[in-house]
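> Here is the input, now give the coordinates:
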Amino acid sequence: MEEVDKILIHTLKQVGTEVSEEVNSVKEFTSELIVEAVVRCIRVIDPGLGSALPTSLPPGMSARFRVGMSLAQACQDIGYKGEIGYQTFLYSNEPEIRSLLMFLVERLPRESAETSDQPTGKSVVLQRAIAAAIKAQLSVPWLPPNCRLPLHGETQSPGGLHSFHVQPLSLPHCTKGPTKKELIDYQRDILPPVTAQPSNHASVVASILEQHTAELSAAQEWDSEWNSQGLVSRLTPQEYRSRKLTRLRKRAEEQLRSASLPSAESAFGGPRSTSDLSELLQAFRGSAPANQVLTKGSHFTHTQKFTFTQVGTTPGINHCVHSLQFSTVSSNVSVCLCVCQEAAAVTSPIPTGRQSEGDVQLRQEEELASLQQQFQQLCTDVDQLTADMKHMGVTNTQVLDELKQRELGNTEEEERMQVKKKTIDLLPDADNNLVKFQAQVEASAKRVLHLASQWEKHRAPLIEEHRTLKEICSNQDLESSRKLSEIKSLHDKIRVSTEEAKKKEEIYKQLVTELENLPQDASRSAYTQRILEIVSNIKKQKEEITKILSDTKELQKEINNLTGKLDRTFAVTDELVFKDAKKDESVRKSYKYLAALHENCNHLIQTIEDTGTILREIRDLEEQIETEHGNKTVANLERILDDYKAIRQENSALAAKVREG
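Okay, the predicted model is just below:
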């Protein structure tokens, strides 16, 4: 039983049961440990059934009885046929618990059995502990703050909650392509660790989760795109990526080129509006002035010029020359406006010393106001001309369209006139012309038939060639689709093999770590020798049992033979003595003694059989007494009495609360 208990304890540890190193047999299991082991096994066997079962006993006795009944029912639901009840868990005995745990271990799925054979390294134990803690927290139902007990304070306290704030992280393993020495030095010497990169420590977990999710989604998108489009393109992954990058660059260049073109309003001379691209470029330049932004204009914008020239800034003469030249290529219209004005009748007199500076400034302001008024008038005239040009352009377009339509109509009319003219010319000699026309029609029909026969000669091999090529194309398509499906299946197999290789590599590392951590004095030969000794002991026990059974059968056979021989001897002796007893009195006394001897022998044999039966019953009772001692009957009775008292106290407390309420 010692070896069986060790195997059970090892398996229970693998399914998540916290068994201390001091526990070496099932006899040392407590009620709490039994409940935890059974619940862990049930959760592995049937997660839906075991998720509702607690892994520990509650403090109240009535709740403990309910947990014991629910565990017994769950064990019966998964197929346990032995006697089980709440007493199995609360007042346990060694044989029942051993048989129950053996049943549960045998019912564990193969995956769990395979994982139990794997080494238990530190990383594996830590991951399993984290997974078990997360599962335990997820299994606890959420409760409102007003309904929470102190037991839920650790798992549902709002103190550990933080907002999901993500910050970008720089990870060395995310670098793609060949890594330069400077980048390696930066990552090794300057780059801070991941936990120090976010400004707030609470954002570390959220940032790591976001980074990991982004990498996984990018990898999954690339796999799906490569399986759906990349394999069909029949390119290598590098060529497919380069072609995709080239397409994106061309599309971006087209968008930028279309955004850099001037708008229609500025092309017709209206108020100039900066394009989105110009605004974006100016925003990138920062505080650069608008006149320094280089924009690409059309031919019309290059021919449109608007200049202001101020000639002479002497105090005596101030005059402005304004010229506006407006030209278009489509209508070849040019408008030149020139306004020249001189202050004080073309030339203002030179101010004398008697004139004050205030008069000169006042005169200059008047000139500036008049010039601004003239400039506004010019702008109004330009806008009016622009509107007139737009209207004239639209009218010109309409006229050109109407002209084209009329030219097409004239061409059709001319063709009709030519046909009618030729028909009229043929009317004077109609009979001869009809004969000639019929001859031409017959010749044309013969030529058409000849051409049709020649076409049939060429058509048959072409059709045959077309069918052959079509069949070849269909075969090639089928072959390519078959090869494509094979490539996809090979790709899936490669991915599965890669994952298996990674898992096996991790298992290999764990095995190497476990091998290094194992004590060097324990060798494989010692374990093998121990197993062989156990097997030999079992064989010896089987041989001894077989020998005892054979001896028992031989003794029983000998007893049966002697009993039969005794019965036959007594029958013969009884018959002989009975015959002589009729004649001789002494023989009659011998017959009586013979009958008394036979009866006493029967009593003796019966007494011996009864003695053996009593001895067997004594041995059975002794075994039952030992079993009862092993079942801890006295201790269980004491515990039952204590639990009974606790239940009575709980009932009295509840009754007191009811009376107070």
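> make it CA atoms for all contacts and neighbour counts henceforth
Will do.
> Confirm I614 sits in a helix?
Yes - under DSSP: H, G, I helix; E, B strand; the rest coil, I614 sits within a helix.
> Run through the residues that contact it.
For I614, no contacting residues are found, by C-alpha atoms under 8 Å, 6 or more residues apart in numbering.
> how near is it to D620?
I614 is 10 Å from D620, where distance means C-alpha to C-alpha, to the nearest Å.
> now the other sequence, so there's something to compare against:
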Amino acid sequence: MEEVDKILIHSLRLSGTDIPEEVQSIREFTTELIIESVVRCLRVISPSVGAGLSHILPPGMSARFRIGMSLAQACQDLGYQGEVGYQTFLYSSEPEIRRLLLFLVEKLPRDASEDADQPVGKSATLHKAIAAAVKEQLAIPWVPPSCRTPRLQLLQGSCLLKRFQAQPLVLHRESDPFLGKVPQERKEFFVKFLPPVSAQLPQPTSLVPSLFELNMAELSAAQDWENEWKSQGLGSRMTPEEYRQWKHQRLQRRLLDQLRQGASRSGPAHSGTTSRDLIQLLGTFGMGREHAGALAKGSRFTHSQHLAYKQEEEPPMQVQVLPISRSSEQELREHQAAELEALETELGHLVGQITEIEGQMSTLGLTLTQVEGEVRQHQLGVIERQQTLRVKGQTVELLPDAENNMAKLQVVVESSAQRVIQLAAQWEKHRVPLIQEFRDLKALHDSKELESSRRLSEIRELHERIRSAADEAKRKDDVYKQLLVEMESLPKDVSRSAYTQRILEIVSNIRKQKEEITKILSDTKELQKEINGLTGKLDRTFAVTDELIFKDAKRDEAVRKAYKYLAALHENCSQLIQTIEDTGTILREIRDLEEQIESETSKKTLSNYERILGDYQAVKQENAILLSRSQET
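Take a look at the predicted model:
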């Protein structure tokens, strides 16, 4: 226990407890020192709980009882399973205090220094600095704006607040996720002309939000790609580059389909303009050449409308080339106004005619579609009737010479049947190896499918193992950094070799004690075996001797006396053995009682009883004083 007490005292000193140097064991702890040790440990473990407790024992007995109850409740809240109360601290016993202090020391953080209640690590250090800054700012009282100093203006003003506004950034990249390797021209642009990130933004305050936004977008895209590749990409049995190109092409096709549908729904009035815009847009995708011809052709109505607009535009061109008369300028303007009004009237009339013609064309288009359907149905009916008529005509031609024709038909049918049989036999010859080959290929395909599925599952399991290994490595790296910080925060004056030497000495002592205990147990077993053997030998010897002497005791008086002496000797020996066993039992009981006496002595029952009597007298005196004060008031 001495080594345990030394380690325990050292941990309590690191937690901030002022333990004198002459104190070397828990047995030497006083009540004041116990209260201080427990309160210091509670402050390190839970600052919110320990902040309301005083580590100085008050002089009044009622206050002592209250602080003892508070400490007992705090220890129970931390999870202490042993029996604890105010008597544990005020009238302590060595085993109970050692058990309680060991529990509290185990609850301490890893670095048991004065700053041990604070976490460790880089992120924890940052949190600590932020918490300290916030605590410092909260401690400063609020001051009106007109009374603030420059420092308070920085702390309590709004001059440092900026809007979180992100801007798009362009970064130097070696490869594109969809197009693969970046072209050389783009690389030259990145190297020669791309400005730095800080120069790409109109305002310097948007640099950090832009970087955060870009990083979050890249992380989100990488995570989405990983999930999609593991869920769908592996099942496609393509490489990642092929899968990205396939997705890119599929997106282009869907865009083209949407554009075509939009162009078809836009109506004939905008067909020409939409076609030209669509051709230009398709050109941006690198596919305009394939569809430019089809989209540039237009419909029949588009051409007629285009010609109509051309005819409308031709008269103004002819008007522009007419010779100018020598009349006055006013007459010329009136003439142009009248001509413009006439042209507008004619244009409105033409637009109305075009609208009417469009309605008629739509009606005629529907009628034409119905008529074409009916014509197609009539044509199919005509074809069926012609085939029926041809068969019936051939049958009528064969009727005059029916018997000969029947015989010829019979021969043709038999030859056809024979030929069908021959073809079936030939097909059977070709079918059997083909079926066998098909079955072999199918079995091979199934085996390859199973093999690919197995490898796919192995790849997924490998991905999961890689992810778990990466998480484990990251966790161990964090633990390593935390332990490194803890090691650096440990006091440098304590030698690690001294602790190691002390632990090795404790282990060697335990090993020696174990060897001695094993040796004592083996000796006890040997003695017990020897005692059992001697007892059995004695019983057998007595039985044989008793039988031999008993046979001669009937005839000889001296032998009869010897038999009596033998019985008395056996009885005395049995009583002696029983006495020895009773003596051993009494010695064991004496040792147990001595141990109980030592344990009761270590509990300081007598001194605690005396202290309880003294505290009782002190409480009576305090009650009498309070009673007298209450009567005086």
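> quick one: buried residues of stretch 381-388 of the first structure?
Neighbour-count burial for stretch 381-388 of the first structure, with 16 or more other C-alpha atoms under 10 Å as criterion, is recorded at 382-383, 386.
> Which residue range of the second structure does it align onto?
Taken onto the second structure by TM-score structural alignment, stretch 381-388 of the first structure occupies residues 353-360 there.
> The matching stretch vs the first structure - mean distance after superposition?
Compared with the first structure after fitting, stretch 353-360 of the second structure deviates on average by 2.6 Å (mean C-alpha distance after the TM-score superposition for the first structure).
> Start from the N-terminal end of the second structure and give the strands.
175-176, 180-181 (DSSP state E).
> Which among the ones you listed is found nearest to E346 of the second structure?
strand 175-176 (59.0 Å; C-alpha to C-alpha).
> Packing partners of that closest one?
Under the contact criterion of 3 or more C-alpha pairs under 8 Å, 6 or more residues apart in numbering; DSSP states H and E, strand 175-176 of the second structure touches no helix or strand at all.
> can you list contacts of that strand?
181-182.
> next one: that strand to chain centre, how far?
From the chain centre to the centre of strand 175-176 of the second structure is a distance of 29 Å (C-alpha atoms, centre = their mean, to the nearest Å).
> Around L282 of the second structure, how many other residues sit close by?
Residues within reach of L282 of the second structure, counting by other C-alpha atoms under 10 Å, total 20.
> how close does it get to E290 of the second structure?
From L282 of the second structure over to E290 of the second structure the distance is 9 Å, taken as C-alpha to C-alpha.
> How about Y616 of the second structure?
107 Å.
> do the same with Y80 of the second structure
Look at Y80 of the second structure and E290 of the second structure: by C-alpha to C-alpha, they are 81 Å apart.
> neighbour count winner among the two?
Neighbours around Y80 of the second structure and E290, counted as other C-alpha under 10 Å, are more numerous at Y80. The numbers are 16 against 12.
> residues near the nearest residue to that one once chain neighbours are set aside, how many?
Leaving out its chain neighbours, the residue that sits closest to Y80 of the second structure by C-alpha to C-alpha, 6 or more residues apart in numbering is F103, at 7.2 Å. Neighbours of F103 of the second structure under the rule other C-alpha under 10 Å: 17.
> same question, T11 of the first structure
A count of nearby residues for T11 of the first structure, using other C-alpha under 10 Å, gives 21.
> swap in R128 of the first structure?
Neighbours around R128 of the first structure, by other C-alpha under 10 Å: 16.
> Check the gap between it and D492 of the first structure for me.
For R128 of the first structure, the distance to D492 of the first structure equals 29 Å [C-alpha to C-alpha].
> and what of L615 of the first structure?
Taking C-alpha to C-alpha, one finds L615 of the first structure at 73 Å from D492 of the first structure.
> Over to G68 of the first structure?
49 Å.
> just R241 of the first structure next, same as before
Counting by C-alpha to C-alpha, the gap from R241 of the first structure to D492 of the first structure is 21 Å.
> okay, the strands of the second structure in JSON lines with mean neighbour count and distance to Q87 of the second structure next?
As requested, the strands of the second structure are exported to JSON lines (neighbours: other C-alpha atoms under 10 Å; distance: least, C-alpha to C-alpha, whole Å):
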{"stretch": "strand 175-176", "mean neighbour count": "11", "distance to Q87 of the second structure": "74"}
{"stretch": "strand 180-181", "mean neighbour count": "12", "distance to Q87 of the second structure": "77"}
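> For I577 of the second structure, find the nearest of these.
strand 175-176 (97.7 Å).
> Touching, G121 of the first structure and E514? I think so.
Yes - using C-alpha atoms under 8 Å, G121 of the first structure is in contact with E514, at 6.4 Å.
> Residues in contact with both of those two, list them for me.
Counting by C-alpha under 8 Å, 6+ apart, nothing touches both G121 of the first structure and E514.
> Number of residues surrounding N227 of the second structure?
For N227 of the second structure, using other C-alpha under 10 Å, the count is 12.
> quick one: what's aligned to it in the first structure?
By TM-score structural alignment, N227 of the second structure lines up with S224.
> Please report how far its match lies from D492 of the first structure.
Distance, S224 of the first structure to D492 of the first structure, using C-alpha to C-alpha: 12 Å.
> quick one, what contacts the aligned partner of S447 of the second structure in the first structure?
Alignment note: S447 of the second structure maps to N475 in the first structure; criterion TM-score structural alignment. Applying C-alpha under 8 Å, 6+ apart to N475 of the first structure gives no contacts.
> Quick check: stretch 446-462 of the second structure compared with the first structure, mean distance?
With mean C-alpha distance after the TM-score superposition for the first structure, stretch 446-462 of the second structure averages 1.4 Å from its match.
> Mind listing what's buried along that stretch?
Across stretch 446-462 of the second structure, burial judged by 16+ other C-alpha under 10 Å covers L456.
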